[in-house]
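Chemist: coords below, sequence missing:
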């Protein structure tokens, strides 16, 4: 369940307080007082067997005695009463309830949900503070202060934080469209609320306080959809609370839960901040900001010290200082004292009047290499701060770039800051705060760009041998192993196209010598034991053995040393591998681990035996494509080494990224894999080579892709079909299809573009292209008909369906390349789409067409759609029922 009936919760026209009371300071008394005093203009009712009237509000003894069906019920009664009350409210026709009640056991909650389910009654809570909708005067909570009306939605799992933030925001005049306390999230959760707020016209930005996420795939789908439409900012508690975790791999030890949340927020396009104050600072910054065209900041100051502090904060945060052009330096020479340092930060000297500020700012705003300007002022007795602020405000009027301000000082700067605020310039008290505001813009820009980046196809064809990989894992599980041997792990990796060094197993010392003789010297020798995960910790690795005698001696010493250190360890023998000669190669780690909330997560960083100590790693949620893999690589410190240094050539980063993409495919195919490491993964200008690998496995309860928080590409839906004597492939669209999809759109006639878009369009923007090709397979589907043309793959047509969050109704569209119309492609694509929607349980398919789009109307009638005029839009409504009992979506009777 998702947004179904949430309108009754978020926009009620009548409210009943069940458990209203006259007892001072009780929850029931506080909630009723808040509802009555907040200015709600709808009908207010109350239920309590002890009263007939409270504060002028009529009270009935039982729910069934209510004079009208309430849109929203607020329940403030003991735990054992809640389920029965929910049942009675549902039978009456109520469709939403805020359950304030705390202390409900698991059995109480289960009974409550069971009572609500037959009536599709939505429940917020239990154990929450409640709900505030200031725009309609609704305060259905026991908060001690009301919320001011505004355009921000705040959603919190912490009741204590709700009241604290309300108080803090009220004192600063910050208003809200919705203020939602989720409580225990037994029904309505983050995913539901995000889906509703994403489409809420009263909400410009969504702010979240999160302690944990549940239903990861639902959460990620909702978060990705919401972040595409408006800023979504989150404070996540528990950054340092996950504690130490025992693991059989480096990845398992490094992939702490908070880092996984970071990866999830990043993948969804959300902006994470560390404190609630930063949360509101970020909103203030983003609400006044124009879209950044780049990330280069110019700093304008009347004092060298503040300029240095701002520069340090910028570089320390990963920001970029703008390099001023010669033309800009010349303009500044003409208006600044001869002693200025001719560099960024631009120090215009402490006695700078307002005119000097405005002339310098104008020069910086004309520089194409400057994306934003931070203007700072340290107070002096020479020039009034208000005069300088007014000059900056005047110079900023009509500017296309973002301008931030920092007026240092205390109470005497209030008037100057007000001048800047009125001019729409975000103003901060310290250089560090100002730079943090700029970096919030930068990070939001990066998050949005990541959502729109078009990936390239993986270089080189890779034939995946899934059957062989499964056989290796099944054989290990049959003998009761939870860790694959090193050769087995490498064999599985090789099945997925990961280059591995030749490795063989010897069950005894002389067999190891014979293998070394066959491979050729030098070789590496490693102990083989299921009881030892990190072999180097017990002296179980010896490198560069050049003769048979050295191999024999190393094996005997290794076995003796292990027996002394771990006498109970089972030794299966040794592994022998050829020494890989890759001088100058960088040691990396690539791996995967299973997070209890978000499922598989992929890790990348600097490798080697000190990998935990170095701690240079980044995480990403699969599925990955090349763009996402490169982003993962770029978030590590070792990425700088991969670019080459001191005459060393740059590493073939594409080959590293390809390994990460193939690990993503492995995790989707093989649900038995719980953890894996490739460490070290050698990388140089020639490619990559896996020297060591470990893999933990267990019998699987689900398919691999079902573990993912983001549904991967559904390869099983691909289908080869015959069309006019040629073989086409009908398959889901992929992000990598963007170039051929742009060519497909360019091949449409102006009339077909008008039929599809309902207006004329000249070309397609990168954002539109990303939206069409980077779809959420959990909520939408686009099937394309594709064939191999002379210049590469080409798209011939597409049929698309976007379902509502409840999968009740899906909006569809279909378009075929203009030169191929009337030849059956549209019917073929629509039949594919209809079969998919029926199998998925979608109840109905709906769409619109222009009245003169005769081919579309003819196709719709042929497929059984009802066709009816839709006068308000001047279009024709198309509708096809896919499931028995499907009708118009439930809504309020007007």
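Modeler: Everything's here; your move. All values reported here derive from a predicted model rather than from experimental measurement.

Chemist: every contact and neighbour count from this point should use C-alpha atoms.
Modeler: OK.

Chemist: what about the nearest residue to residue 34 once chain neighbours are set aside, how many neighbours?
Modeler: Excluding its sequence neighbours, the residue lying closest to residue 34 (C-alpha to C-alpha, 6 or more residues apart in numbering) is residue 139, at 5.5 Å. Other residues near residue 139 number 26, with proximity taken as other C-alpha atoms under 10 Å.

Chemist: please apply the same query to residue 463.
Modeler: Using other C-alpha under 10 Å, residue 463 has 9 neighbouring residues.

Chemist: wait, it touches residue 496, no?
Modeler: Yes - the pair residue 463 / residue 496 is scored as a contact, 7.4 Å apart, by C-alpha atoms under 8 Å.

Chemist: picking up where we left off before, the helix or strand harbouring the residue nearest to residue 34: how far from the chain's middle?
Modeler: Here residue 139, judged by DSSP states H and E, is contained in strand 138-141. Distance of strand 138-141 from its chain centroid, counting by C-alpha atoms, centre = their mean, to the nearest Å, is 31 Å.

Chemist: immediately after that strand, which helix or strand?
Modeler: Moving toward the C-terminus from strand 138-141, the next element (DSSP H and E) is strand 148-156.

Chemist: show me where the stretch 51-200 of the chain has its strands.
Modeler: In the stretch 51-200 of the chain, the strands defined using DSSP state E, counting those that start in this stretch lie at 53-54, 57-60, 72-75, 96-99, 122-124, 130-133, 138-141, 148-156, 175-181.

Chemist: for whichever strand or helix holds residue 831, packing partners?
Modeler: For residue 831, the host element (DSSP H and E) is helix 825-840. Secondary-structure packing of helix 825-840 (3 or more C-alpha pairs under 8 Å, 6 or more residues apart in numbering; DSSP states H and E): strand 780-789, strand 792-803, strand 809-816.

Chemist: what strand or helix carries residue 856?
Modeler: helix 854-862.

Chemist: for that helix, buried residues please.
Modeler: 856, 857, 860 (16 or more other C-alpha atoms under 10 Å).

Chemist: my guess is the last one meets residue 878, correct?
Modeler: Yes - the pair residue 860 and residue 878 passes the contact test of C-alpha under 8 Å, sitting 7.2 Å apart.

Chemist: what residues do the two have in common as contacts?
Modeler: By C-alpha atoms under 8 Å, 6 or more residues apart in numbering, residue 860 and residue 878 have these common neighbours: 866, 867.

Chemist: what sits closest to residue 230 if chain neighbours are left out?
Modeler: In space, and not counting its chain neighbours, residue 230 is closest to residue 205: 5.7 Å by C-alpha to C-alpha, 6+ apart.

Chemist: pull the number of nearby residues for the one you found.
Modeler: If we define neighbours as other C-alpha under 10 Å, then residue 205 has 23 of them.

Chemist: look up how far residue 338 lies from the closest residue to residue 342 other than its chain neighbours.
Modeler: Leaving out its chain neighbours, the residue that sits closest to residue 342 by C-alpha to C-alpha, 6+ apart is residue 329, at 6.5 Å. Going from residue 329 to residue 338 by C-alpha to C-alpha, to the nearest Å gives 12 Å.

Chemist: put this next to the previous one:
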């Protein structure tokens, strides 16, 4: 790591002669030259920092290390990153997700448009580019990506001063009609909605504004407005629920000095923090007014367009945070037939085949519960194709089977809606003649014959998978069909997925609006579509040899989904698999059954879908037990509280729960044990809690042993915990497990307990 600067410590170890102003922003840059330029600019704008760090070649310390440090730094309110490349994607994603839960993390990524892309054989490979994958990673971590360095500081200011405003719509207050039009023009393409004034607000505004005011949003209070008119208008807006976010735009006039208006309005706005964005149009004339607003902590912008962009960035940030914290519903997917899938993959690899043929590709999808069209494989004989068609009721589809023809429609290797054996025979003869003339090098292995699906309301979609060189396996979804590259309607997500993440992936495409239904087209069964995407993510985790996958078209309608065609490319180098996932998937391999007190229980890692069940577990506990666990009286549990407990990062945390699946009122949690490893995986802090009516019956020991086993398997050196002195049962249990204890210097009345090293420290004999 190179060139750190810590303003709070008055330390400057950089190449720049300028010192940073103290502040609450931490800036980490991969470019030293850019850092010095940004520092010079920030000083001119009076922007302060808690830390300034240039990583350079980051031989040892990288973005993940610094995110871990800054996430817990009390001097840092927001983290700004300038990134050129990521070298440890899982470490980066783990640190980024943890940091983004604690404070805003804003990213500028250089290299948005690579000089060249490798030619890809599948639609998915062609559509999945490096930058869109990075964008998906930022979104998955709950961070905010901006396009320019200017936007980096705009976003930082907005999040610092406007972060807690939940408004989705914007109310505009201005003294000039032209400025209001500029705001409206800037809002539309960014998807920012201008709020509609309600009847009560209209009455208030009519009472304080001249008759010729705009009578709508933007609220034009007329250019001759005295300071009191600004104050009266702001009071009316602050009392109106539909005006949760107000953009204050002022153009200087000769009638009332801008500074007078600022002096009148700043105290009122400061009394309603996080409600107002401001834009003082002009230069020297409005500089004193702009300075007064800045001193009052009011977010300010140079132009209306900049202010609207800032509000739009806030909306994006809130969406990313909502996805990070939202509790998913459980998938309806059954356990996949992994043995069947392995046979398909291994048979193809043993035969030296890089691409599965269509029938094997569909069989692979079917093993993971994705509905497919039943398909028959026949030799490259028109007579055999006709005979197969006779075994299928209704019209059929005839397709060529060739490892050399991947896009069959483009090559003339597909015939639709064939009725009767003779029509199939003629189509097969014509197809063979055409392909021998246009693709003489192609090896024709046979035909596939399948029923012609009849689903009039189905939408043609594409779902696929690709391996990114940095972030590993990624999923693609969008509008399908033969013109998929031309349409370019696609979104990318990092696996693993749940229904919340799958819905968010679908919602980022234009075709999502059609899936909601229109005219006589009923809505698509979105849960079925989500479950198909979840199944694809599971396939990537289980089958590391899958290098590229296309389902195109994937039909979706009110009945569910149906895969009509599929392509799968394999690689013996195993580029996929859960070890390559940038986000560690749910560790289902840690699930185990327990015989306890004559009952069969399940011990497994906690998952996001457990939120409601975990709430019941905690709310049913005795207050004394909760005090023992949390060292204080528990406040009512919020969604964010429970999200932190159930939506854990398995790369650095673990929480085992013991579940009685056969309880009278449905599955219930009997106990939980969790640990959080430090970034260097030396110590892990642990905690255990058992249902109040089941204490001293052995569950605590089982849970503690599970934590010790997990720490050993993951190379953690020591478990450390904090236990109240009066919790003698837990102290006794830990003593029998070999833990040592001593008084807690930071928590009177508590003991620090630590295990023996669960593995020898690095470098020991």
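Modeler: All right, it came through fine. Only a predicted model underlies this, so the values are computations on that prediction, with no experimental measurement involved.

Chemist: picking that back up, quick one: map the residue nearest to residue 230 of structure 1 onto structure 2.
Modeler: With TM-score structural alignment as the criterion, the equivalent of residue 205 of structure 1 in structure 2 is residue 78.

Chemist: which helix or strand contains the aligned partner of residue 387 of structure 2 in structure 1?
Modeler: Matched across to structure 1, residue 387 of structure 2 falls on residue 514, judged by TM-score structural alignment. Here residue 514 of structure 1, judged by DSSP H and E, is contained in helix 509-519.

Chemist: what of residue 15 of structure 1?
Modeler: Residue 15 of structure 1 belongs to strand 14-18 when assigned by DSSP H and E.

Chemist: what span of structure 2 is that strand aligned with?
Modeler: By TM-score structural alignment, strand 14-18 of structure 1 lines up with nothing in structure 2.

Chemist: continuing past that strand, what's the next helix or strand?
Modeler: Following strand 14-18 of structure 1 in sequence, per DSSP H and E, is helix 27-37.

Chemist: strand 14-18 and that next one, what's the angle between them?
Modeler: Orientation of helix 27-37 of structure 1 against strand 14-18 (axes from the mean of the first three to the mean of the last three C-alpha atoms, to 10 degrees) gives an angle of 160 degrees.

Chemist: helix 27-37 of structure 1 aligns to what range in structure 2?
Modeler: So helix 27-37 of structure 1 sits over no part of structure 2, by TM-score structural alignment.

Chemist: mind giving me the packing neighbours of the helix or strand that that helix is followed by?
Modeler: Next along the chain after helix 27-37 of structure 1, taking DSSP H and E as the criterion, comes strand 43-47. Here strand 43-47 of structure 1 is seen to pack against strand 14-18, helix 27-37, strand 57-60 when contacts are counted using 3+ C-alpha pairs under 8 Å, 6+ apart.

Chemist: start and end of stretch 97-110 of structure 1, how far apart?
Modeler: By C-alpha to C-alpha, the extent of stretch 97-110 of structure 1 from end to end equals 15 Å.

Chemist: do stretch 634-643 of structure 2 as well
Modeler: Stretch 634-643 of structure 2 end-to-end distance (C-alpha to C-alpha) = 16 Å.

Chemist: now stretch 3-20 of structure 2
Modeler: End-to-end span of stretch 3-20 of structure 2 (C-alpha to C-alpha): 13 Å.

Chemist: buried residues of stretch 267-284 of structure 1, list them for me.
Modeler: Within stretch 267-284 of structure 1, the residues that count as buried by 16+ other C-alpha under 10 Å are 267-273, 276, 278-283.

Chemist: kindly report the same for stretch 679-689 of structure 1.
Modeler: Using 16+ other C-alpha under 10 Å as the test for burial, stretch 679-689 of structure 1 gives 679, 680, 681, 682, 683, 684, 685, 688, 689.

Chemist: repeat for stretch 862-873 of structure 1
Modeler: By neighbour count on 16+ other C-alpha under 10 Å, the buried set for stretch 862-873 of structure 1 is 865, 867.

Chemist: contacts for it next, please.
Modeler: Residues outside stretch 862-873 of structure 1 that contact it (C-alpha under 8 Å, 6+ apart): 857, 860, 861, 875, 876, 877, 878, 879, 880, 881.

Chemist: let's see that with 6 Å instead.
Modeler: With contacts defined as C-alpha atoms under 6 Å, 6 or more residues apart in numbering, stretch 862-873 of structure 1 is touched by 876, 877, 878, 879, 880.

Chemist: now do stretch 606-620 of structure 2
Modeler: When contacts are defined by C-alpha under 6 Å, 6+ apart, stretch 606-620 of structure 2 is touched by residues 327, 328, 646, 647, 655, 656, 669.

Chemist: can you check stretch 327-347 of structure 1 too?
Modeler: Contacts of stretch 327-347 of structure 1 from elsewhere in the structure, counted by C-alpha under 6 Å, 6+ apart, are 299, 300, 301, 302, 307.

Chemist: recalculate using a threshold of 10 Å.
Modeler: By C-alpha atoms under 10 Å, 6 or more residues apart in numbering, the surrounding residues in contact with stretch 327-347 of structure 1 are 297-308, 310-311, 321-326, 348-349, 352, 355-357, 359-369, 374-376.

Chemist: in it, what's buried?
Modeler: 328, 329, 331, 332, 333, 336, 342, 344, 345, 346, 347.

Chemist: and these, which two are the farthest apart?
Modeler: Farthest apart among the buried residues of stretch 327-347 of structure 1 by C-alpha to C-alpha are 331 and 345. That separation is 15.3 Å.

Chemist: which residues in structure 2 does the lengthiest helix in structure 1 align to?
Modeler: Longest helix of structure 1, by residue count under DSSP state H: helix 431-452. The aligned range for helix 431-452 of structure 1 in structure 2 is 304-325, by TM-score structural alignment.

Chemist: mean shift of the matching stretch relative to structure 1?
Modeler: Overlaying structure 1 shows stretch 304-325 of structure 2 at a mean distance of 1.5 Å from the equivalent residues (mean C-alpha distance after the TM-score superposition for structure 1).

Chemist: pull the distance from that stretch to the chain's centre.
Modeler: Distance of stretch 304-325 of structure 2 from the chain centroid (C-alpha atoms, centre = their mean) equals 14 Å.

Chemist: swap in stretch 326-344 of structure 2?
Modeler: Distance of stretch 326-344 of structure 2 from its chain centroid, counting by C-alpha atoms, centre = their mean, is 21 Å.

Chemist: do stretch 594-603 of structure 2 as well
Modeler: 36 Å.
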